[in-house]
Structures are given as C-alpha cells and as structure tokens.
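A.B. asks: Predicted model and sequence below, questions to follow.
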Amino acid sequence: MPEVASGPFTIAYVESGTGEPLVMCHGNEADHRQYDGLRPLLAPDIHALSYDQRDSGDTTGFTGDYTMADLGQDCIAFIEALGLDSAHVVGTSFGGMIAMHAAIARPERVRSLVLISTSPAMALFSREMLGLAERTPEERRAFMAEAILSPAADPQLRTEIAELLTGRSPEQSTRRLAAMTTHDCRDLLPTITAPTLVLHGSDDPVIPAATGARIAELIPGATLQVLDGLRHGLTFENRADTAQLIGDFVLRSSGVQQ
C-alpha cells in the first residue's frame, strides 16, 4: 500500500477516486480498512484517502504515549505530506475525535469536517462504554461487535467487522485507550470554522445520539443528521446512505455542482 514520510514517521494509506481530497480517520479498534466498503460508494469527484493512525495497520515510527491532540496533528501532517494545502476530513468515533482536534489546531488545513458517531469528551460516552475502560481488549472488541450493528443488519457484516477488530498488541491498545480517556475538547468546538456535518445513529449504545446533537450545537453552523434505528456503525450498516451524505456535503462545501 502507498506510504508517505512525515518527519521520522511513515504513514500508510489507501486511496480511491480523483478530485476533492477527503482524508478519512478510522475508529479505535479499526484501521484504514474500516472505509474499504464505503470509499467506492463516494462520488467520483472525491479523492478518498484512508490512513493508518499510530499503533494501527502499517504506519510505523511512532513510539511512546500520545494524546488525541497529537493524533490530530498527525492528521494534519498526513495532509501536508501528501503535498496538499488542505483537505476535507471525515472521522468516525475515535477518528472523529482526531478530526475535531485537526480542525481546531489547523483550521486552514481543513476544508470541511464530517463527524460520525463521535464525542467531544470521553465523559459523554454511554455508561456501558465507560465501564469497558478497565476491561481487556478482547472484551472491548466483543462489546463493539454488538454495538456497531442493529439486530436487522446483514449477518455478513458481522463477519466483516469481526475480521477488522483485530491486530493490536496490549501495549498498543493501552496507548490508544489512554489517549481517548483524557480527551475533552468541548470548550474548543466553538472555534471550529470548517463547514461541519454531524452524523449519528439514533440507537447508538456507545455514544448517545444526544452527544451528536451537542456537537452540532457547539460548532457554529454545523448540520446534524440523525439516522433512525441505527447504532454505532454507520460506515458499515448504512454505507450507501452514509457515502451519499458525505459526498453531497463535501462537494457542496467545495462549491462543486452535482
């Protein structure tokens, strides 16, 4: 898969399409593959780039502990390493936190922002999710496997997700959890200037839909779209609609006629 150098680090990514650059930030238990089924459904005028974060996939060179703000800077560094002045950014769950920090720290690099099933603070997660902080990675993955899809979802999607929620050492999982548990950017959300779309499932057991509504309230001019009957996995169970919403928003934010 392609790689770009960013200082001493090597960031691995996959890409599809041409046109408006869209950087995609994956969730905590996932890697770049989270968007493999969604990227082909995006509008052909979008150049989608899904990269592996620290302690994920094939990205290398990162050592030691880090914060969500550090991961936000990594997202910006990836955009710059690609030779881009700016890009649209989408993030899901953990990746949405990264996207927030990227837009807060470097507003000139973020053309628009799509935040999916995410939270501006760990304190706004559900009680069930907060209780997993002391559980093993295997227990967290088992919870997420059930939380991602509604009971009506295609069983094949459960197999796909089970294959995705693997591959980290205990040390890597611990570092990512530590970054998440210290995350709180609520006071900084009003400083975000990028056009923002917030997508959330009405039945999300990980991050309540009310948290998505709160994000939309705090970011000036943000648009909220709640998808009825869906849980945490909008990039899986609801791919076609989610891709349509993302694509329309990105192209509309860019002034591209559809």
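C.D. replies: Structure's in. What do you need? Residues are numbered from 1 along each chain as shown.

A.B. asks: From now on I want contacts and neighbour counts done on CA atoms only, so please keep to that.
C.D. replies: OK.

A.B. asks: Can you show me the helices along the stretch 51-200 of the chain?
C.D. replies: Ranges of helices within the stretch 51-200 of the chain are 68-81, 94-105, 127-130, 137-148, 155-164, 170-181, based on DSSP state H, counting those that start in this stretch.

A.B. asks: Next, the angle from the second one to helix 170-181.
C.D. replies: Between the axis of helix 94-105 and that of helix 170-181 there is an angle of 50 degrees, by axes from the mean of the first three to the mean of the last three CA atoms, to 10 degrees.

A.B. asks: Show residues contacting helix 94-105.
C.D. replies: 24-28, 68-69, 71-73, 75-76, 89-91, 109-110, 113-120, 180, 183, 185, 188-189, 191-194 (CA atoms under 8 Å, 6 or more residues apart in numbering).

A.B. asks: same question, the first one
C.D. replies: Taking contacts as CA under 8 Å, 6+ apart, the residues outside helix 68-81 that touch it are 4-6, 11, 23, 25, 53-54, 85-87, 97-102, 105-106, 109, 179-180, 183.

A.B. asks: buried stuff in it?
C.D. replies: 68-81 (16 or more other CA atoms under 10 Å).

A.B. asks: now the fourth one
C.D. replies: Judged by neighbour count (16+ other CA under 10 Å), helix 137-148 contains these buried residues: 137, 140-141, 143-148.

A.B. asks: For residue 34, state which of these is nearest.
C.D. replies: residue 148 (12.0 Å; CA to CA).

A.B. asks: got the contact list for that closest one?
C.D. replies: By CA under 8 Å, 6+ apart, residue 148 lies in contact with 204, 231-234.

A.B. asks: Look up how far residue 226 lies from it.
C.D. replies: Look at residue 148 and residue 226: by CA to CA, to the nearest Å, they are 15 Å apart.

A.B. asks: putting a second one here so we can go through both:
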Amino acid sequence: MPYIQSGDVKLHYRDSGEGYPLLFGHGFFMDSEMFAPQLRALNPTHRVLAWDAREHGDTEAPDTPFTYWDQAGDALGLLDALELPSAVIGGMSQGGFIALRMALLAPERVRALILIDTEAHPCSAPDRDSYRALFAQWGLCGPVADLAVPLAGQLIGEPALEQVWIDRWRARTGRSIQLAARCLLDREDIREQIAAITCPTLLIRGSEDRAIAAERMDFLSEAMPNATEVVTIAGAAHAPNLTHPGPVNDAISSFLHEHRI
C-alpha cells in the first residue's frame, strides 16, 4: 500500500489513472475506500487519488490533538511528496471541511473543489452533545450493533453497503477515534472566510442526508463566488458518491469538462 510522510504523519493513500490529479478526502468513520467508485470511473481521464485522514484507515499519526487545518497541511504534504503543484480537491463531509481549509491555506494549489455533503458551519450544540455521547460509548464498547447499525444507516443509507462498513469498523476495534472526534466537534466557524475561495466549486448533496442540512450547503452556493447550485442526488443519504456513484460521477465529469480540467 502506498504511503508518504507528511511531517510527522505516515499518510496512506490510493492512486489510480493518469491525467490531471483529483484528490479526495473521506468522511468521519470512513476511509479512502469510500472513493473506490470514483477511482474506477474517473481514472480513464484523470489521475484519481484518495487519502486516509488521521485516526482513520491506514494512516499513522502521533497521539496528539490536531485540527482540520493540520489535516489540510497533511493533504498538501501529499501533493508535495507526489510533486503535484496543484489538483482538484474533493471531500465528503469532514473531507470537505479539510478541502475548504486547503483552498484557504494554499489557493494556488487548488484548481477546483468538489464538495459532497459538507459545510463551513461549526458543529451545532445539539449535534455536539449527541455525537459526544456516541463517541464516548464507542470508546467504551466499540462498534456494537446498538451503535453501529444506526450510525451506518445515517452515514450510508443502503443496507448491503452498511454491513460492509460495519464489518470494517469491527475489524479496527481498539483504535481510538477520540482525537478525531475532538477535531470534528470543536471545529471553528469559517463562514466569514469562504467568500475568499474563488476557484470553481461543485456542490453535491444526498436528498436524504440527515447529517448536513440542505440550507448549510445552500449557504456554500450563495457565499462562494464560483460555486454551482447544489446538485441533489435523489434517494441518497450522507455518502452519495458511495451509494449512488453513477449520478455523482456524471456530475463530476460534467463539471470537469465544463472547466476544461
């Protein structure tokens, strides 16, 4: 499996195809495997990469607190190690939190953004309370059915795939998610900053997403100067690129073609 060293992080990534690079970051509790449909579909025309965030997948990182700004630095370090001066940066949920910060930190490295079920808002107080309770139980009990089944339903929303990911979570029992949880729950509000992001931006949302409210993605469409209207994927939950890859890949391909990328 390919790894690069980005600072003190041994970062695992997937790499497929040739052409202008697309780099995808996954959501919380997921890993780079969730972008397998994009690696398969888009690699005839583009080099498609996906990476594992800290405390997810096969990436190895120090046991110290971190932020989404730090993880934006991790992803920029991956571009450096692969000698890629720029890329289209994609992200689902927390991967989008990171992508937005990459565009703020290094706009010259971000040719365009693909944001899937994500937001610039901070975690709301009710969500913070409910997720903190979930993470505490997960830390004590691991991915037992009472926790994993409802979570998989919210994140994925397709029974056959839900079991695949529950099995992946159970295979990783014993690995901590507490620092990643702190990063998620304590993320700051960047709504006032995103008007500075001027690159072309594709927005995609599952119609049945219960994690990111529709109005939060509408805010991105209104606040970012070169963002599309939100492309809604009918019947999809929080991970449409995984559960409904056909319409998502079509939207991405059309966006790339429109911008001659």
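C.D. replies: Sure thing, it's come through. If you're wondering where the values come from, they're calculated on a predicted model, not measured in any experiment.

A.B. asks: Which ones among the contacts of residue 148 of structure 1 lie within helices?
C.D. replies: Counting by DSSP state H, the contacts of residue 148 of structure 1 place none of their members in helices.

A.B. asks: And for the counterpart of residue 46 of structure 2 in structure 1, the neighbour number?
C.D. replies: Alignment note: residue 46 of structure 2 maps to residue 46 in structure 1; criterion TM-score structural alignment. Residue 46 of structure 1 is flanked by 20 other residues according to other CA atoms under 10 Å.

A.B. asks: Now do the same for residue 220 of structure 2: its match in structure 1.
C.D. replies: Checking TM-score structural alignment: residue 220 of structure 2 goes with residue 215.

A.B. asks: So residue 16 of structure 2 is in contact with residue 50, correct?
C.D. replies: No: if you go by CA atoms under 8 Å, residue 16 of structure 2 and residue 50 don't touch, sitting 9.1 Å apart.

A.B. asks: quick one: which of the two has more around it?
C.D. replies: Applying other CA under 10 Å to residue 16 of structure 2 and residue 50 shows that residue 50 carries more neighbours, namely 27 against 19.

A.B. asks: you'd agree that one is up against residue 15?
C.D. replies: Yes: counting by CA under 8 Å, residue 50 of structure 2 touches residue 15, with 6.8 Å between them.

A.B. asks: where exactly do the strands run in the stretch 101-250 of structure 2?
C.D. replies: Per DSSP state E, counting those that start in this stretch, the stretch 101-250 of structure 2 carries strands over the ranges 110-116, 201-206, 231-233.

A.B. asks: Mean per-residue distance, the last one versus structure 1.
C.D. replies: Average distance, strand 231-233 of structure 2 versus aligned residues of structure 1 after superposition (mean CA distance after the TM-score superposition for structure 1): 1.6 Å.

A.B. asks: what's the matching range in structure 1 for that strand?
C.D. replies: Aligned using TM-score structural alignment, strand 231-233 of structure 2 spans residues 225-227 in structure 1.

A.B. asks: what distance separates that stretch from the centre of its chain?
C.D. replies: 16 Å (CA atoms, centre = their mean, to the nearest Å).

A.B. asks: repeat for stretch 71-82 of structure 1
C.D. replies: The mean C-alpha position of stretch 71-82 of structure 1 is separated from the chain mean by 14 Å, CA atoms, centre = their mean.

A.B. asks: buried sites along the longest helix anywhere in structure 1?
C.D. replies: Ranked by residue count under DSSP H, the longest helix found in structure 1 is helix 239-254. Buried residues in helix 239-254 of structure 1, counted by 16+ other CA under 10 Å: 239-243, 245-251, 253.

A.B. asks: Find the centremost residue of structure 2, please.
C.D. replies: Computing the C-alpha centroid of structure 2 and ranking residues by CA atoms, centre = their mean puts residue 95 first, at 2.2 Å.

A.B. asks: What residues does the closest residue to that residue other than its chain neighbours make contact with?
C.D. replies: Leaving aside its chain neighbours, residue 95 of structure 2 sits nearest to residue 25 (4.2 Å; criterion: CA to CA, 6 or more residues apart in numbering). Residues near residue 25 of structure 2 by CA under 8 Å, 6+ apart: 32, 50-53, 90-92, 94-96, 98-99.

A.B. asks: what about the equivalent of residue 242 of structure 2 over in structure 1, neighbour count?
C.D. replies: Mapped onto structure 1 by TM-score structural alignment, residue 242 of structure 2 lines up with residue 236. By other CA under 10 Å, the residues close to residue 236 of structure 1 number 22.

A.B. asks: Double-check residue 236 of structure 1 against residue 158; I have them as touching.
C.D. replies: No: if you go by CA under 8 Å, residue 236 of structure 1 and residue 158 don't touch, sitting 9.5 Å apart.
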